[in-house]
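Asker: This is a predicted model, with the sequence first.
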Amino acid sequence: MARGIVYWHPERLDKLREMILQNKPITEIARYFGKKPEAIRMIISLHKLKSQKSTRGITSIEHKRKQISQKDIAKRLQMLQNLEVKPEAIEQQFKDEQLLAWVRNYPLFIKEVCNVKLQPYQKKMIELMKSRKRVCFVMGRASGKTFTVALFSIAESIINPNRKIIIIAPTLRQSKILFDTITGFIASSDALYNSVTKTTSGMEFLIRFSNNSEIIALPCGDRGETIRGFRATHLIVEEAAYVPDEVFNAVIPFLATTDGNLILLGTPSGKQGKFWEAFNSPEYAKLHLPSSINKYLPKDWFLRAKNELSSISYETEILANFSQSIGSFFRLETIEKCTQKYDLTSFPESNKTYYCGIDWGRFHDKSAIIIVSKDSDNQVKVENIIEIENKALTLQTERIKKLHEVYNFRKIVAEYSGLGIMPCDKLSDEGLPIEKFHPTLANKEDVFNHLLKQMESGLVIIPNYQRLQFQLRNFKFELTAQGKMKLHHVTEEVGDDLVDALCFAVWATKESGGVAVLDPMRLDPTNIIGLW
């Protein structure tokens, strides 16, 4: 596949160029370099070797292309649709009757040229993209939506001349995933490869075919400022739930002069934004499918997803359901399942491993410290809760040091921002196993989803501690317009210091190593996870 191909060393390129000029078969070249034929084709394309001239004055790649011009299915389809004068017929890989059948039947083209047999729902996707101006695909992860849209883009570009298909996604990486899927199919097919006249990569990925059709992939950014001025017959928006409204306003004009098609696809997020509006608009043809629609996904994949994802994430990522834009993060039944009646303890037991989570507070605010243990069954139990009020940060760090002398924490996790920078650095400099977390929206979502999943799985035991219970019941999530999850307390009076400290403490137990036993003679700051 195209993904993973890199630019070669000049010496290897010289040898490749030499073999090309000698008209060596692509299979022989691939064997020489220990690569697959499709990888060699993409190297030739990336290094623009198709136009290199031999010392005999013959442009070997171009000469070969002329010799096999009838293998250029894009050009031949133009000719057969009376868009060009048909040349003298020579040996053909596909008969004219086959080519004309593709015009009416894209799944047949995909089967015969791309060697892919579509599942029924994928055929339905192809039919909607071919026949409708506005399409919205709301689908679970690994359902094959990107795969199918890639195949449609190839079929549409090859079968119809002068198509301009533009793919946008929130980031360069995401737009490149779809583009790499397209180039992978092209590199694996002689018929498709022979129809390509130009490829470029960088901040803009482009494939141009001999019939003047183009596929272009672009990152959209936050406002779409860098992608204005394009014209498109088809606009494909990947991960549409995470594309800001400002970007939609910038890219919709791409279709103005062509009366083009708009295709939105992705997993859902909150009930807001253009993707949600399209899903509820009568102007859009829609498919709403969970991940389980893909028959090639093994059953244990769903079991792992169920075990690893929180209920909120599973609902959106796998079942493909739009979630409420705001609501309680912890369900009451989840909190009650984890709550037990027991007394907190200030003294460690020798056979337990201890972890600590800290939410720093200012001089007039409370700092929250939660100490947990983890047993051999991976069950985490809150052992102690300490609230510090009206104490300077220097005194708070001294308290943490004394607690560490008692508990010998395997790991201490604390927020590393604002007022938390100084105490975290001081504790780290003095050799404590401190984990510094940076509180971005994405990182907080990861860490709190982990806490929620552990609680839903019954792997967290919490006491009937009034302030902690109250904060858990009043902790809210809110989905932003970009699909990010914003987590917060209801009011300043309620607060979230204990919830944060609990989250940090449980996250501290998430490590790849085994369970360590309390050893007052030795600190073990290994297996540090650097996520927030």
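Answerer: Cool, the structure landed.
Asker: From here on, just use CA atoms for contacts and neighbour counts.
Answerer: Noted.
Asker: Am I right that Arg231 falls within a helix?
Answerer: No. Under DSSP: H, G, I helix; E, B strand; the rest coil, Arg231 falls outside any helix and is assigned coil.
Asker: Distance check, the closest residue to it other than its chain neighbours against Trp276.
Answerer: Closest residue in space to Arg231, ignoring its immediate chain neighbours: Phe254 at 4.5 Å, by Cα to Cα, 6 or more residues apart in numbering. Separation of Phe254 from Trp276 (Cα to Cα, to the nearest Å): 21 Å.
Asker: take the one below as the second:
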Amino acid sequence: MNSKSSEKKGGNSKPNSLQSNSSSKLNILRKKYSVTGEKGENLWNAENAVDYAEQKLGINLDDWQKEYINTKGNTAVRAGRQSGKSFAESLRVALFALLNPKTQTLIIGAVDRQSVELFEKVKSHIIALAKSNIRGKPTLHKIELSNGSKVIALPCGRTGYGLRNYAIHKLVVDEAHYVPEEVFVAVRPMLATTGGTIDLLSTPRGNKGFFHDCFSDDEFTTFHVFSRDCPRITEEFLASERKRMTKLQFSQEYEAEFLDQLQQFFSKDLVDSCILPQSSDTHSEVGYSLPIIAGGYFLGVDFAGYGGDENAFVTLVNQRERSYVKEFETSEKVSAWETVNKVIELNEQHNYKKIGVDDGGLGTPILDFMLEHNKLRRKVIGLNNSKRNISRDGREKTLMKNDMYGNLKIMMERGLIKIPDDPDFIRSLLSIQIEINEETKKEIIFGKYSHITEALIRAAWLVKAKGLRLWVR
């Protein structure tokens, strides 16, 4: 994780980092906020707070992490997967809160789980470094300290509207390239009265947006971290990933490059046009106003791979030509048998006309079992990411993953499908990218948070294919 290509564009001089206090202020802090009766070295009398934290936590920070934690002002980190950016940020936030009294730090992400995961790391560092300085009992989203500082974690939503009332000293945006542009417009004024600063960290997504622009903005000190420089990532692992991914995908995910060849498949405007508004008078589990209809129900399923990931289940209800997302859910780290039972349970609720599943990899044995189940075998269809033969009037063609994505996009453009105003659902759609090989013109579609969308494209394809015969084998 050593950032040999650390891009220092010049940070601002506003007080932000744990090193920003003068010696006199630190002396006051040592007396007022150090643990009562504690003997020997502690966070407040240590010669170097980062070195002390490193020793206390029993870790060895990479050089770029140490440099980053000590950096003042606005920062932006673009880093390859598993390069340690979240760990460095969580320690940076913990030390900032402990050493800067009466400050408020807000951690946001596109979805709640994202901000909470980073917050949990911050909380664990504070407990390890200065547990006695915690005031009250921390919650899932907030921790308060005896020095008057607070750390809060919240989802930002599509617009950041719910964050407007906070006055903060440090704003942390996790996976910043996946956060809508409107959010940055809403949250930057929150820093005006406090002289606060922003920490942005993300794996890149394309070459546009606020996060991308910060790397040519002199107000930000920037860091560019390659996964290959992380001593905890083996060459063998990266070699296997190179084989699995295209060159451009690898460059974006593990070398954190901004690439104009990788572009968003579903534009934000298109996604927004398909959203049904939130409503308290709802007839749907997804929390928006869904017409009471007695149409056909279709289930799309994307199975988790052997590495974990998520299962995703999306139920579409179709009436005439329009389809609505009736409900969706994801599950993590469940057995294949639990996944089968989930499909059976959902079928009992909705009596699906058809069920489209990803039958590649782990999905193959699951599909085989469902084909033996009395209530599922006439409904379940294998729709994997390579190809599937379909026919109408005896004519065959090959169904590719891109066909399913193309069908969903056309349905969205024609207003034939409506989706919930849910951050997880929207994030999944907006994460989908397309790469076009300049030589072969082959299109490759992929996404960092693709599971929900992968389930949706299968359900949407079943709606389109109502008049077709789909071969399961």
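Answerer: Good, I have the coordinates. This is a predicted model, so every value here is computed, not measured.
Asker: Can you pull the TM-score for these?
Answerer: Overlay of the two chains. TM-score (TM-score structural alignment, normalised by the length of structure 2): 0.52; 290 aligned residues with a Cα RMSD of 4.5 Å.
Asker: Counting neighbours, go ahead and name the busier of Phe254 and Trp276 of structure 1.
Answerer: Phe254 (22 against 18; other Cα atoms under 10 Å).
Asker: Aligned counterpart of the more buried one in structure 2, please.
Answerer: When structure 2 is aligned by TM-score structural alignment, Phe254 of structure 1 is paired with Met190.
Asker: Spit out the contact partners of the residue nearest to Arg231 of structure 1.
Answerer: By Cα atoms under 8 Å, 6 or more residues apart in numbering, Phe254 of structure 1 lies in contact with 229-232, 235.
Asker: and these as JSON lines, adding neighbour count and distance to Gln81 of structure 1?
Answerer: Formatted as JSON lines, the contacts of Phe254 of structure 1 follow (neighbours: other Cα atoms under 10 Å; distance: Cα to Cα, whole Å):
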{"residue": "Gly229", "neighbour count": "11", "distance to Gln81 of structure 1": "31"}
{"residue": "Phe230", "neighbour count": "11", "distance to Gln81 of structure 1": "27"}
{"residue": "Arg231", "neighbour count": "19", "distance to Gln81 of structure 1": "24"}
{"residue": "Ala232", "neighbour count": "27", "distance to Gln81 of structure 1": "22"}
{"residue": "Leu235", "neighbour count": "23", "distance to Gln81 of structure 1": "25"}
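Asker: Quick check: the match of Phe254 of structure 1 is in a strand.
Answerer: No. According to three-state DSSP, Met190 of structure 2 belongs to no strand; its state is helix.
Asker: What distance do you get for it to Asn165 of structure 2?
Answerer: Distance from Met190 of structure 2 to Asn165 of structure 2, by Cα to Cα: 8 Å.
Asker: Check Arg158 of structure 2 too.
Answerer: With Cα to Cα as the criterion, Arg158 of structure 2 and Asn165 of structure 2 are 16 Å apart.
Asker: hang on, Lys123 of structure 2 packs against Ala94?
Answerer: Yes. Between Lys123 of structure 2 and Ala94 there is a contact at 7.4 Å, judged by Cα atoms under 8 Å.
Asker: which residue is nearest the middle of structure 1?
Answerer: Centroid-nearest residue in structure 1, with Cα atoms, centre = their mean: Gln174, separated by 6.7 Å.
Asker: what residue of structure 2 matches up with that residue?
Answerer: Checking TM-score structural alignment: Gln174 of structure 1 goes with Gln114.
Asker: What of Leu332 of structure 1?
Answerer: Looks like Leu332 of structure 1 stays unaligned there (TM-score structural alignment).
Asker: Give me the distance between the closest residue to Leu332 of structure 1 other than its chain neighbours and His489 of structure 1.
Answerer: Nearest non-adjacent residue to Leu332 of structure 1, counting by Cα to Cα, 6+ apart: Arg473, 6.7 Å away. Counting by Cα to Cα, the gap from Arg473 of structure 1 to His489 of structure 1 is 10 Å.
Asker: what's the answer for Phe209 of structure 1, then?
Answerer: 55 Å.
Asker: Comparing the two, which shows the higher neighbour count?
Answerer: Phe209 (26 against 19).
Asker: Show me what that one lines up with in structure 2.
Answerer: Using TM-score structural alignment, Phe209 of structure 1 lines up with Leu145 in structure 2.
Asker: Can you tell me, leaving aside adjacent residues, what's nearest to that match?
Answerer: Ile134 (4.5 Å).
Asker: Quick one: map Asn307 of structure 1 onto structure 2.
Answerer: So, by TM-score structural alignment, Asn307 of structure 1 is matched to Lys243.
Asker: residue contacts, Ile335 of structure 1?
Answerer: 455, 469, 472-473 are the contacts of Ile335 of structure 1 under Cα under 8 Å, 6+ apart.
Asker: sorry, back to before: tell me which helix or strand the match of Gln174 of structure 1 sits in.
Answerer: helix 112-130 (DSSP states H and E).
Asker: can you list the residues that contact that helix?
Answerer: For helix 112-130 of structure 2, contacts defined as Cα under 8 Å, 6+ apart pick out 35, 43, 53, 56-57, 86-87, 90-91, 93-95, 98, 107-109, 134, 140-141, 143, 151-156, 174.
Asker: my read: the residue nearest to Leu332 of structure 1 touches Gly327, true?
Answerer: No. Arg473 of structure 1 lies out of contact with Gly327 (Cα under 8 Å); the separation is 10.9 Å.
Asker: so where do the helices sit in the stretch 51-200 of structure 1?
Answerer: Along the stretch 51-200 of structure 1, counting by DSSP state H, counting those that start in this stretch, helices occupy 60-67, 73-80, 96-104, 106-113, 120-131, 145-159, 172-187, 190-193.
Asker: Would you format the ones you listed as JSON lines with distance to Lys401 of structure 1 included?
Answerer: As requested, the helices of the stretch 51-200 of structure 1 are exported to JSON lines (distance: least, Cα to Cα, whole Å):
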{"stretch": "helix 60-67", "distance to Lys401 of structure 1": "71"}
{"stretch": "helix 73-80", "distance to Lys401 of structure 1": "72"}
{"stretch": "helix 96-104", "distance to Lys401 of structure 1": "73"}
{"stretch": "helix 106-113", "distance to Lys401 of structure 1": "65"}
{"stretch": "helix 120-131", "distance to Lys401 of structure 1": "60"}
{"stretch": "helix 145-159", "distance to Lys401 of structure 1": "52"}
{"stretch": "helix 172-187", "distance to Lys401 of structure 1": "43"}
{"stretch": "helix 190-193", "distance to Lys401 of structure 1": "65"}
